[in-house]
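Student: Got a sequence here, can you build the structure:
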Amino acid sequence: MSEKENFLTIKENGSHEIIIKKSKFIASLARTRTVDEANEFIQKISKQHHDATHNTYAYTIGLNDDQVKASDNGEPSGTAGIPELKALQLMNLKNVTVVVTRYFGGIKLGAGGLIRAYSNSVTQGVEHIGVVKRVLQQELIFSVPYNRFDEIDHFIKQNKVFVSDTQYGVNVTIKVFLDEDDLNDFKDKIINLLSGQVEFSKGEKRYNEIPIEDNNFHEH
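Tutor: Below is the predicted model:
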């Protein structure tokens, strides 16, 4: 499956605040699929924090970072927007806009301090909100006898396979979603466990959002 179809993004829209040397930095993050959506979000947050010292921002739109933009909004050139954009890109996030609002606390941070503050504000904001992997997956449907269900259920949980539905009839019908690449391997293992006594059918294809638990986004 091409990487284009699978990508990381934030779990939901949200914000997170950190204080550095009495300055308040608020990272507001949103999922945005177009430049218009990004601009709308930037305007909304800038309006919300119209009394702030700075409302800096960065966005990356498209699965190959097709459209990116960064703004320092009056901070020294290169100390805010670009570090924010780099933070998003280091975490491999797609279709995300961040506005980092600063309320100046009276202590100057210097260029290096500002770069770290704006970058950390984004990283900590993302970790606070959470990250999901949007994956195009295929639904697979199969039935197992009741006396084999616990064994199959254990195998599914152990392999962290996403179960969309379990129906209890004459047998137990299980519906799971898998990456296209993992279908055959999963089928083979189930066939082995059930000594061949199983038939599969395919359901729908859809994007599922799988939470990334470890904050180690570079590995995904």
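Student: hey, let's count contacts and neighbours off CA atoms from now on
Tutor: OK.
Student: What segments of the chain are strands?
Tutor: Along the chain, the segments classed as strands by DSSP state E run 7-10, 14-20, 23-31, 54-61, 67-71, 96-103, 131-144, 162-168, 172-179, 200-212.
Student: From the contact counts, what lies against the last one?
Tutor: Helices and strands touching strand 200-212, by 3 or more C-alpha pairs under 8 Å, 6 or more residues apart in numbering; DSSP states H and E, are strand 131-144.
Student: how many degrees apart are the strand it packs on and strand 172-179 in direction?
Tutor: Calculated by axes from the mean of the first three to the mean of the last three C-alpha atoms, to 10 degrees, strand 131-144 forms an angle of 140 degrees with strand 172-179.
Student: thinking again about what came up before, the strands of the chain into a markdown table, with extra columns for distance to Gly81 and mean neighbour count?
Tutor: Listed next are the strands of the chain as a markdown table, based on distance: least, C-alpha to C-alpha, whole Å; neighbours: other C-alpha atoms under 10 Å:
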| stretch | distance to Gly81 | mean neighbour count |
| --- | --- | --- |
| strand 7-10 | 19 | 23 |
| strand 14-20 | 17 | 17 |
| strand 23-31 | 12 | 23 |
| strand 54-61 | 5 | 26 |
| strand 67-71 | 4 | 17 |
| strand 96-103 | 9 | 28 |
| strand 131-144 | 21 | 20 |
| strand 162-168 | 37 | 13 |
| strand 172-179 | 35 | 19 |
| strand 200-212 | 26 | 14 |
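Student: one more to line up against the first:
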Amino acid sequence: MDQGNYYQTIEASGQAEFKDRGSRFIAIAYPLKDADDFKKILAAVKKEHPKANHHCFAYRLGTDGNTFRVSDAGEPSGTAGRPILGQIDSRQVTNVLVVVVRYFGGTLLGVPGLINAYKSAAAMALQVTPVVRKPVLKTCHLQFDYTQLNEVMNVIKQFDCTIIKQELQLFCVMDIGIPKHRFTESLMRFGDIRNLVLTEPAVISN
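Tutor: Predicted coordinates for the structure are as follows:
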């Protein structure tokens, strides 16, 4: 996974279908925020395809390459989840979930056939889904007086920062994501704002 200033992901879902000897493999690629988001999406897919024999999936989250999950969902071990994840990685995308729904067609495909089917379905779904490039963000926590809000917002706009959450009262608190490649200069600008307190948590990617 690229440890640089940008990462690749998708912003919309895409779907494709692969058929082999009567079995249908419907693959859907989704942008993914977190593990809770995954649970909701998988539940929705199962509701939409209640008669499918298998709901296999793989996802990858974050820019460090360490957060992923695969499931063969009843298929022979290693024939579904890993091939799906392999396609996510070959597209070099993250924050992506691919679910492949299988309707069994009556003929056993064998291990090589299953690997090929899940790999092909996932690849086709990712091919029809546009990839977007986004900056890696570093989160910061800001505390400042309400009278300084305009100054703070000016810096946020200037450096294309993302507001993750905020509480705007007489005393304001705000969590923001700063593009990694503009981090040092933005900290200098925030440092020019009198009495603003800034603390740095971890690197994120949303």
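Student: Redo the strands of structure 1 as JSON lines? Include distance to Ser77 of structure 1.
Tutor: Shown next, in JSON lines, are these (distance: least, C-alpha to C-alpha, whole Å):
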{"stretch": "strand 7-10", "distance to Ser77 of structure 1": "27"}
{"stretch": "strand 14-20", "distance to Ser77 of structure 1": "20"}
{"stretch": "strand 23-31", "distance to Ser77 of structure 1": "18"}
{"stretch": "strand 54-61", "distance to Ser77 of structure 1": "11"}
{"stretch": "strand 67-71", "distance to Ser77 of structure 1": "9"}
{"stretch": "strand 96-103", "distance to Ser77 of structure 1": "15"}
{"stretch": "strand 131-144", "distance to Ser77 of structure 1": "29"}
{"stretch": "strand 162-168", "distance to Ser77 of structure 1": "46"}
{"stretch": "strand 172-179", "distance to Ser77 of structure 1": "43"}
{"stretch": "strand 200-212", "distance to Ser77 of structure 1": "34"}
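Student: So for Glu75 of structure 1, what's the nearest residue that isn't a sequence neighbour?
Tutor: Here the nearest residue to Glu75 of structure 1 in space, its sequence neighbours aside, is His54; by C-alpha to C-alpha, 6 or more residues apart in numbering that works out to 7.3 Å.
Student: my read: the one you found touches Val99, true?
Tutor: No. Contact status for His54 of structure 1 versus Val99: not in contact, 9.8 Å apart, counting by C-alpha atoms under 8 Å.
Student: re the thing from before, show me what contacts the residue nearest to Glu75 of structure 1?
Tutor: By C-alpha atoms under 8 Å, 6 or more residues apart in numbering, His54 of structure 1 lies in contact with 73-75, 101-103.
Student: For Ile212 of structure 1, state which of those residues is nearest.
Tutor: Using C-alpha to C-alpha, Thr101 is the member of those that lies nearest Ile212 of structure 1, at 26.7 Å.
Student: show me what contacts Ile204 of structure 2?
Tutor: Counted by C-alpha under 8 Å, 6+ apart, Ile204 of structure 2 has contacts 62-63, 136-139, 177.
Student: swap that for Ala122 of structure 2, sorry
Tutor: Counting by C-alpha under 8 Å, 6+ apart, Ala122 of structure 2 touches 16, 27-29, 84, 87-88, 98-100.
Student: How about Ser13 of structure 2?
Tutor: 28-31, 129.
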